[in-house]
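In: below are the sequence and a predicted model for it; my questions follow.
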Amino acid sequence: MSLDAVLARIDADLPAATDRLMTLLRIQSISTDPAFKSECDKAADWLVADLNSIGIQAEKRATPGHPMVVGHVGDPDSDVPHLLFYGHYDVQPVDPLNLWTAPPFEPKIEDTDNGPVIRGRGASDDKGQLMTFVEACRAWKEIHGNLPCRITFFFEGEEESGSPSLVPFMEANAKELKADLALICDTSMVSRGVPSIASQLRGMLKDEFTITGPRIDLHSGHYGGPGLNPLREMARIIASFYDDETGKVTVEGFYEGVHEVPAEQLRQWQSCGFDEADYLHSVGYSMPHGETGYSTLEQQWARPTLEVNGMWGGYTGAGSKTVIPSQAHCKITCRLVGDMDPDALRGRIRKHVEDHLSTDAKVSWDQDLEGSPAPVMNIERPEFEAARGALSDEWEREAVFTGMGGSIPIAGFFKSVLDMDAMLIGFANDDDAIHSPNEKYDVKSFHKGIRSWARVLEALTKAG
């Protein structure tokens, strides 16, 4: 099949493709707000109709929440590779509305210093990204009458509201959804114009604890001195989590399962165009404050963290209240990497706290346990290098295997529920303002994203 003809078709069809995206962006599919339930249904219906219009057998599937869209194309009995493409059609709320420069669901093209952008809620996260793949498939079908491989389309409507229906739906439909490889588009490029494939994400562990001293708040004149103050106790224990000189976490066994980054990946990270100074200065930092001996990208992508997200207790109202509080509270999260076990780590952190308690201090722990390991992609599969080559050809710049500081649960679910590896490719930029007012998606990202997926489809078909 001729790739050149497909790419030419994509170029010629860009205005129409942009119009289709604009239509989808006008649908107010805010999944977390029940007032927009009908809009989520409308977005799912639009996607079903669009997929059907290019010969993909698609339908809307009901869930206890918002519907899924599932579509199939290709002969199940053929020996060509079978890919699953995942995206989500729901969007974040638009608040605060007064900070938008234009109505969030009236998308438009704007000129900026970096070229034209598509401005509107969902433009980057994730409707624009989702449609890059659909438009690539449209071009393949229009030129060749079919696609180079078998594809399952899987679009979710609850990603921005916690995905409560996702895992049950995947479990109930595992046989239908299982493919050779999952493709996920809900990611970004490491730097503008640098195509990226996420090879590792960070997992998450959440916990919360309360330290209790006296049974009631005490008068600080009567008990100040002999009385144990839970806020002081909390501050001392939190300080004991860290080594001030190295920035390392001092919890015994914390780094079990953490691996050093392979030399080839480090080379790609060092040459990917990431501007450490700009990244730090943009939020008011003058230097990195994590582990010594590791670059900012390594700290963000390949090193674990223990962060204090909230600490409170005692009197916080206006004026002064001279008390020794009965309790102090703390919320923590850990970002996990490599083979770190969230359950084992939770036990180590709790032991550290309990071992450092003073006499007369008691600790109680939250029982709402949350934790997930870090998804690590199998980049040794030949498909990954094939996709990297295809992206490099399109962007005329070496594509890189990157990490991600955050978590994308669906990548882990594909592995744990369907035993399926995932490949994460997206074309968003860091300044796209996802989840914020004035969200945008570069027209270049949309156009070259479509062309990139066309190349990747051909490359994965040959690699498979």
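Out: Arrived safely.
In: hey, let's count contacts and neighbours off CA atoms from now on
Out: OK.
In: by contact count, what packs against the helix or strand hosting Ala17?
Out: Ala17 belongs to helix 14-25 when elements are defined using DSSP states H and E. Packing partners of helix 14-25 (3 or more CA pairs under 8 Å, 6 or more residues apart in numbering; DSSP states H and E): helix 127-144.
In: which residues touch the following helix or strand past the helix it packs on?
Out: For helix 127-144, the following helix or strand on the C-terminal side (DSSP H and E) is strand 150-156. Strand 150-156 is contacted by residues 67-76, 80-90, 166, 177, 179 when judged by CA atoms under 8 Å, 6 or more residues apart in numbering.
In: in addition, the following structure is provided for comparison:
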Amino acid sequence: MSLTPVLEKIDTDLDAAMERLMTFLRIPSISTDPAYKAEVDSAADWLVADLQSIGIPAEKRPTTGHPMVTGQIGTDLPDGTPHVLFYGHYDVQPVDPLDLWDTPPFEPQIQDTPNGKVIRGRGASDDKGQLMTFVEACRAWAAVHGSLPCRITFFFEGEEESGSPSLVPFLKDHADELKADLALVCDTSMVSRGVPSISSQLRGMLKDEFTITGPTIDLHSGHYGGPGLNPLRELSKIVASFYDEETGKVAVEGFYDGVHEVPESQLRQWENCGFDEAEYLGGVGYTKAHGEKGYSALEQQWARPTLEVNGLWGGYNGAGSKTVIPSKAHCKITCRLVGDMDPATLRSNIRKHVEDRLSVDAKVTWDNDLDGARAFTMNVERPEFEKARSALSDEWEREAVFAGMGGSIPVVGYFKTILDLDSMLVGFANEDDAIHSPNEKYDVKSFHKGIRSWARILDALSSK
């Protein structure tokens, strides 16, 4: 099958592809909020219909939560034909705070920016726009050749933004039908604008949440201010103790067990990958990196572990003043893991750190329903990785790079442990896409060249 007419079809069909994406973005598929259950279901229906319009036998698969969308094509191709599983998610993050959006989050718009045209709206980058780059590449292949160049299993999730509670059971129950030679995952980004990237490593994740209780009820600060233990003050003390201000390191004992230094050869490769530290920091209002001293911003993002405080609350938060000593104070934390860090051991160390620092009359309770996942390294020695890197280099007219990734994508680990399936992560998001934030966007260039990139990758993976 010739690639050239497929690329030409992608170019001529771009406006129609953009309109399909805009229709998809108008569906408020917020998976974490039960009020949007029907809309998540509608997004799954839309995907099924769109895949079927290309000739892919797709269906909506029920779970105990939101549905999965699956489809498979190419089962009639000769034995030995490459078989890939493509994964993306169709659910999106909540839009709060709504007043910080410049345009309605589910009324997507094309806007001009200093870096070119962008698609503005919730889910544009994470992950509907990314998901549709692959679907549109398949649409062009099917339109030109009547078939796709290899066997493809489509697997779209509706719970990624809400912790994927149905994912592991679904993978275990349907392992035989989901097995393939390689998983392709689009929920990732480029190392820098215009620099095509294949993510070679992911940080792991640990979540925890705790509540400190002092008095049995909220107290009048005139009656108990002074002798009363204030849980918010107690919490502030403990949060401050998480960090060594001199070095920027996390001060929890054993936190760095299993962390390895990056080899010099890897660091040299990263130095030439096109990452602009000043642009990365300045784009969000920073003037310097605030992590561990002695490590570049790129190392801090890709290769060093973190402990972040994601939420602190307690007491009175309404308008005006209320003179209380609150009964409870709450804290949410997450850790990004690297190397061989063990989530279970780290959780124990963090909890011991907190409990050892509690004052008399302060009590702590923990949320025991939160999970953790180890860091993960891709098998870039597989020949498919070099084929894909070459295809990306051809499309973007600059050398594609193997890059680290600061985020966590647990499905990659599940694919390996449950399906024995290696993953390749290719995405076209940019650092300024504001995913999970107000005014999320996806560059039109990323969408267009992303479609062309996947067409090239499918061509390369199907070649001998």
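Out: All right, it came through fine. Just so you know, these numbers come straight off a predicted model, no measurement behind them.
In: if we can go back for a sec, restricted to buried residues, select the contacts of strand 150-156 of structure 1 in ChimeraX.
Out: In ChimeraX, this line selects whichever of the contacts of strand 150-156 of structure 1 come out buried by 16 or more other CA atoms under 10 Å:
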select :67,68,69,70,71,72,73,74,81,82,83,84,85,86,87,88,89,90,166,177,179
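In: and the contacts of strand 150-156 of structure 1, which of them are in strands?
Out: 68-73, 82-88 (DSSP state E).
In: now tabulate the residues you listed in CSV and tack on distance to Gln200 of structure 1.
Out: Putting these into CSV (distance: CA to CA, whole Å) gives the following:
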residue, distance to Gln200 of structure 1
Met68, 26
Val69, 27
Val70, 27
Gly71, 28
His72, 28
Val73, 29
His82, 23
Leu83, 20
Leu84, 19
Phe85, 19
Tyr86, 18
Gly87, 19
His88, 21
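In: list just the nearest of those residues to Phe427 of structure 1.
Out: The shortest approach to Phe427 of structure 1 among these belongs to Gly87, at 13.2 Å (CA to CA).
In: what segments of the stretch 201-350 of structure 1 are helices?
Out: For the stretch 201-350 of structure 1, the helices defined by DSSP state H, counting those that start in this stretch cover 220-223, 230-239, 263-270, 276-281, 296-301, 342-355.
In: give me whichever of those helices is most buried.
Out: Ranked by mean neighbour count, the helices of the stretch 201-350 of structure 1 are led by helix 296-301 with a mean of 20 (mean count of other CA atoms under 10 Å).
In: quick one: that helix to structure 2 mean distance?
Out: For helix 296-301 of structure 1, the mean distance to aligned residues of structure 2 following superposition is 0.9 Å (mean CA distance after the TM-score superposition for structure 1).
In: quick one: map Asp340 of structure 2 onto structure 1.
Out: Aligning on TM-score structural alignment places Asp340 of structure 2 opposite Asp339 in structure 1.
In: hmm, what's the outermost residue in structure 1?
Out: The C-alpha centroid of structure 1 is most remote from His222, which lies 51.7 Å away (CA atoms, centre = their mean).
In: so what's that one up against?
Out: Counting by CA under 8 Å, 6+ apart, His222 of structure 1 touches no other residue.
In: gap between it and Phe384 of structure 1?
Out: Noted for His222 of structure 1: a distance of 68 Å to Phe384 of structure 1, by CA to CA, to the nearest Å.
In: likewise Arg397 of structure 1?
Out: Where Phe384 of structure 1 is concerned, Arg397 of structure 1 sits at a distance of 16 Å (CA to CA).
In: run a quick neighbour tally on the closest residue to Leu424 of structure 1 other than its chain neighbours.
Out: Using CA to CA, 6 or more residues apart in numbering and skipping residues adjacent in sequence, the residue nearest Leu424 of structure 1 is Ile184, 4.7 Å away. When neighbours are counted by other CA atoms under 10 Å, Ile184 of structure 1 registers 24.
In: I'd like to know which elements the host helix or strand of Gly450 of structure 2 is packed against.
Out: With elements taken from DSSP H and E, the one containing Gly450 of structure 2 is helix 444-462. For helix 444-462 of structure 2, the packing partners by 3+ CA pairs under 8 Å, 6+ apart come out as helix 4-12, strand 116-120, helix 128-145, helix 383-396.
In: could you redo the last one with a cut-off of 6 Å?
Out: helix 128-145, helix 383-396 (3 or more CA pairs under 6 Å, 6 or more residues apart in numbering; DSSP states H and E).
In: can I get those helices in JSON lines with distance to Gly282 of structure 2?
Out: Below are those laid out as JSON lines (distance: least, CA to CA, whole Å):
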{"stretch": "helix 128-145", "distance to Gly282 of structure 2": "25"}
{"stretch": "helix 383-396", "distance to Gly282 of structure 2": "25"}
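In: how about the ones you listed, which one is nearest Glu159 of structure 2?
Out: Going by CA to CA, the one of these nearest Glu159 of structure 2 is helix 128-145, 13.2 Å.
In: what's the average distance for that closest one when superposed on structure 1?
Out: Looks like 1.6 Å for helix 128-145 of structure 2 (mean CA distance after the TM-score superposition for structure 1).
In: now do the buried residues in that helix.
Out: For helix 128-145 of structure 2, by 16+ other CA under 10 Å, it's 128-144.
In: what's around the counterpart of Trp453 of structure 1 in structure 2, how many residues?
Out: Using TM-score structural alignment as the criterion, Trp453 of structure 1 maps onto Trp454 of structure 2. Number of residues near Trp454 of structure 2 (other CA under 10 Å) recorded here: 23.
In: list the residues that contact Trp454 of structure 2.
Out: Residues in contact with Trp454 of structure 2, defined by CA atoms under 6 Å, 6 or more residues apart in numbering, are Phe134, Ala137.
In: just give the nearest non-adjacent residue to Arg357 of structure 2, would you?
Out: Ile238 (6.9 Å).
In: appreciated, that's everything.
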